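Participant: Below are the sequence and a predicted model; questions follow.
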Amino acid sequence: MVKRIASLLVTLLLAGAAHAADIPVYGFEIVRSYPHDPQAFTEGLFFKDGFLYESTGLEGRSSVRKVRLETGEVLQGTTLPSDLFGEGIVDWGDQIIGLTWQTQLGFVLKLGDFSFVKKFSYAGEGWGLTKNKTELIQSDGTAELRFIDPATLKEKRRVKVTADGKPVTQLNELEWVDGEIYANIWQTDRIARIDPASGKVLGWIDLTGLLSPMFRTGQVDVLNGIAYDAATKRLFVTGKLWPKLFQIKLIRKK
């Protein structure tokens, strides 16, 4: 079973928050679509030096890979041990830092050749991972974001994410975008734009209908995976087992 099923209460709270008058809602325009491996159960995603780096989940199928954006071709990668469920990844210096779901175990790889450097531990679950200039930022499926010292890989502090004063749970894959944290809300077509200082939701991105119904076979899973090319301001999104990755432009709806 892939993660716990989100409760009806959480769904209702999120729905209410999404329609709050003081929180902007953004739609999207597809700028370009790219091939994406339909066997990739996407957990983490980031863009660096012209390439995508992606982590995939599920026991026995978890991997970390370097991907050519234009073709979806996997150029380099490594497979995690079969008992690990891969989760979010982020680059820091010349390394890739990654999480696993319920084993309370993280790992560090060399960015250049994906060779193993070390492992580390943390309490609770590992979901998404991103960074600001000085810290790593981790989600664990709750309404809290953990800020991690990249040198020691130890937790420094937490920030609770709220919308209209209510906690927003199911925070999953993360991306740092121009001073905000973007977070997939698991099992929804929504991304939260979060103020990293206060934890307040600054906006909702509604990606309903992004993947055409013609691709929504029984195999495709939920929206998950955000990458940002800060140099060219390109925003990329995809989902678990999706055959497409999209570059999108945000359009304010209200």
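Facilitator: Here it is on my side, so go on.
Participant: hey, let's count contacts and neighbours off CA atoms from now on
Facilitator: Noted.
Participant: Spatially central residue for the chain, please.
Facilitator: Glu173 (1.9 Å; CA atoms, centre = their mean).
Participant: next, the one to line up against it:
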Amino acid sequence: MASPVAHAQVVAAPVEAANVTRFGYRVVKAYPHDPKAFTEGLFFLDGHLYESTGMEGASVIRRVDLDTGKVQRQFDLAPEYFGEGIAPWKDRIIGLTWKHGKAFVIGKASFALEGHLTYSGEGWGLTHDGQNLIMSDGTDRLRFLDPESFRPVRDVPVTIRGKPLDYLNELEWIDGAVYANIWQTDYIVRIDPRTGTVTGVVDLSGLLDHAPGKAGNVDVLNGIAYDAQTRRLFVTGKYWPALFEIELVEKPAN
């Protein structure tokens, strides 16, 4: 989501002690990733990786070749917009902005602008469950939205051990659950979309150490993409030089 200086005093909820399934990871493969990309949204569809980036004057929505990291198609947001999460819907891509309350709708094939949708509050992460779009706004809530009108359908408070878990960021729908980056942490949480209860915690500490070469001026972990056809899971971060295919490894219960 937001710029690196906003909310500088974030203190994450104590996910380390949560009474949920805990996962570590195994790196399957590292792929090239643009180290100038302030990654906000990520998804994988039909053999292609799609990514959105933030920062005013540098916000884009693009299709990227997974193996080379090269940009194949790109839509540039106007300089005043700070791009956020993206999600596919039918033959379109919907991309949020941080504080403008506007979502851009572009053609998935053409990458041409087809329209806008509006919403209240901030936009952070975006995914869908096949029926509704699911949006995060930096709080402890997931908003379920009608994908055609963007009207609210319902919202769900996310809790861990009965306590609210905020700073939900980039989102991905995987096997009936919402996976969410927790901003400014090395954690991804798995959320039951019906109740908002966190059912799993993924600890990705040390992942960047697996990047080839020097990491450089990196920022936080952010970006989850799932290839449903091959069941591959990809993650990256803002200004990271690599995108990782990982396998989740369940940790023994304490």
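Facilitator: Right, received. Where do you want to start? Being a predicted model, the structure only gives us computed values, none of them experimental.
Participant: Could I get the TM-score for this pair?
Facilitator: Once superposed, chain against chain, the TM-score is 0.95 (TM-score structural alignment, normalised by the length of structure 1); 248 aligned residues with a CA RMSD of 1.3 Å.
Participant: how about the nearest residue to the aligned residue in structure 2 for the residue nearest to the centre of structure 1, chain neighbours excluded?
Facilitator: Glu173 of structure 1 maps onto Glu170 in structure 2, with residues paired by TM-score structural alignment. On the basis of CA to CA, 6 or more residues apart in numbering, the spatially nearest residue to Glu170 of structure 2 that is not a chain neighbour turns out to be Gly125, at 4.1 Å.
Participant: Can you give me the neighbour number for the aligned partner of that neighbour in structure 1?
Facilitator: Aligned by TM-score structural alignment, Gly125 of structure 2 pairs with Gly128 of structure 1. Around Gly128 of structure 1 there are 31 other residues, counting by other CA atoms under 10 Å.
Participant: which residues touch Gly128 of structure 1?
Facilitator: Contacts here follow CA atoms under 8 Å, 6 or more residues apart in numbering; on that basis Gly128 of structure 1 touches 43-44, 87-89, 99, 138-140, 171-174.
Participant: Equivalent analysis for Pro167 of structure 1, please.
Facilitator: Ala143, Lys160, Val161.
Participant: State the distance from the equivalent of Gly83 of structure 2 over in structure 1 to Glu125 of structure 1.
Facilitator: Mapped onto structure 1 by TM-score structural alignment, Gly83 of structure 2 lines up with Gly86. With the distance defined as CA to CA, to the nearest Å, Gly86 of structure 1 ends up 11 Å from Glu125 of structure 1.
Participant: Are there residues contacting both of these two? Which ones?
Facilitator: What both Gly86 of structure 1 and Glu125 touch, as defined by CA under 8 Å, 6+ apart, is the set Thr100, Trp101.
Participant: between the two, which one's more packed in?
Facilitator: Taking neighbours as other CA under 10 Å, Gly86 of structure 1 and Glu125 compare with Gly86 leading, 35 against 19.
Participant: Can you give me the distance of that one to Asn172 of structure 1?
Facilitator: Note on Gly86 of structure 1: its distance to Asn172 of structure 1, by CA to CA, is 13 Å.
Participant: One more: Arg193 of structure 1?
Facilitator: Counting by CA to CA, the gap from Arg193 of structure 1 to Asn172 of structure 1 is 13 Å.
Participant: intersection of neighbour lists for these two?
Facilitator: Contacts common to Arg193 of structure 1 and Asn172, judged by CA under 8 Å, 6+ apart, are Ala183.
Participant: So for those two, which residue has more residues nearby?
Facilitator: Shown here are Arg193 of structure 1 and Asn172; by other CA under 10 Å, Asn172 has more neighbours (28 against 25).
Participant: Now do the same contact list for the more buried one.
Facilitator: So Asn172 of structure 1 contacts Trp127, Gly128, Ser139, Asp140, Gly141, Ala183, Asn184, Ile185, Trp186, Asn224 (CA under 8 Å, 6+ apart).
Participant: can you check Asn184 of structure 1 too?
Facilitator: Contacts of Asn184 of structure 1 by CA under 8 Å, 6+ apart are Leu171, Asn172, Glu173, Leu174, Arg190, Ile191, Ala192, Leu223, Asn224, Gly225, Ile226.
Participant: Which one (most neighbours) among the residues you listed?
Facilitator: For these, neighbours tallied by other CA under 10 Å; top is Leu174, 33 neighbours.
Participant: As a check, name the ranges of all strands in the stretch 1-150 of structure 2.
Facilitator: 21-32, 39-45, 48-53, 60-64, 71-76, 83-89, 92-97, 102-107, 113-118, 126-128, 133-136, 141-145 (DSSP state E, counting those that start in this stretch).
Participant: residues in contact with the shortest one?
Facilitator: By CA under 8 Å, 6+ apart, the surrounding residues in contact with strand 126-128 of structure 2 are 41, 85-89, 95-96, 133-136, 170-173.
Participant: Following superposition onto structure 1, what is the mean distance for that strand?
Facilitator: Mean deviation of strand 126-128 of structure 2 from its aligned counterpart in structure 1 after superposition (mean CA distance after the TM-score superposition for structure 1): 0.2 Å.
Participant: Which residue, neighbours along the chain excluded, lies closest to Ile188 of structure 2?
Facilitator: Asn181 (4.5 Å).
Participant: same question, Ala180 of structure 2
Facilitator: Leu171 (4.6 Å).
Participant: Ok, Phe236 of structure 1 next?
Facilitator: Excluding the flanking residues, the one nearest Phe236 of structure 1 by CA to CA, 6+ apart is Gln247, at 4.4 Å.
Participant: who are the neighbours in contact with the one you found?
Facilitator: Ile30, Val31, Arg32, Ser33, Arg234, Leu235, Phe236, Val237.
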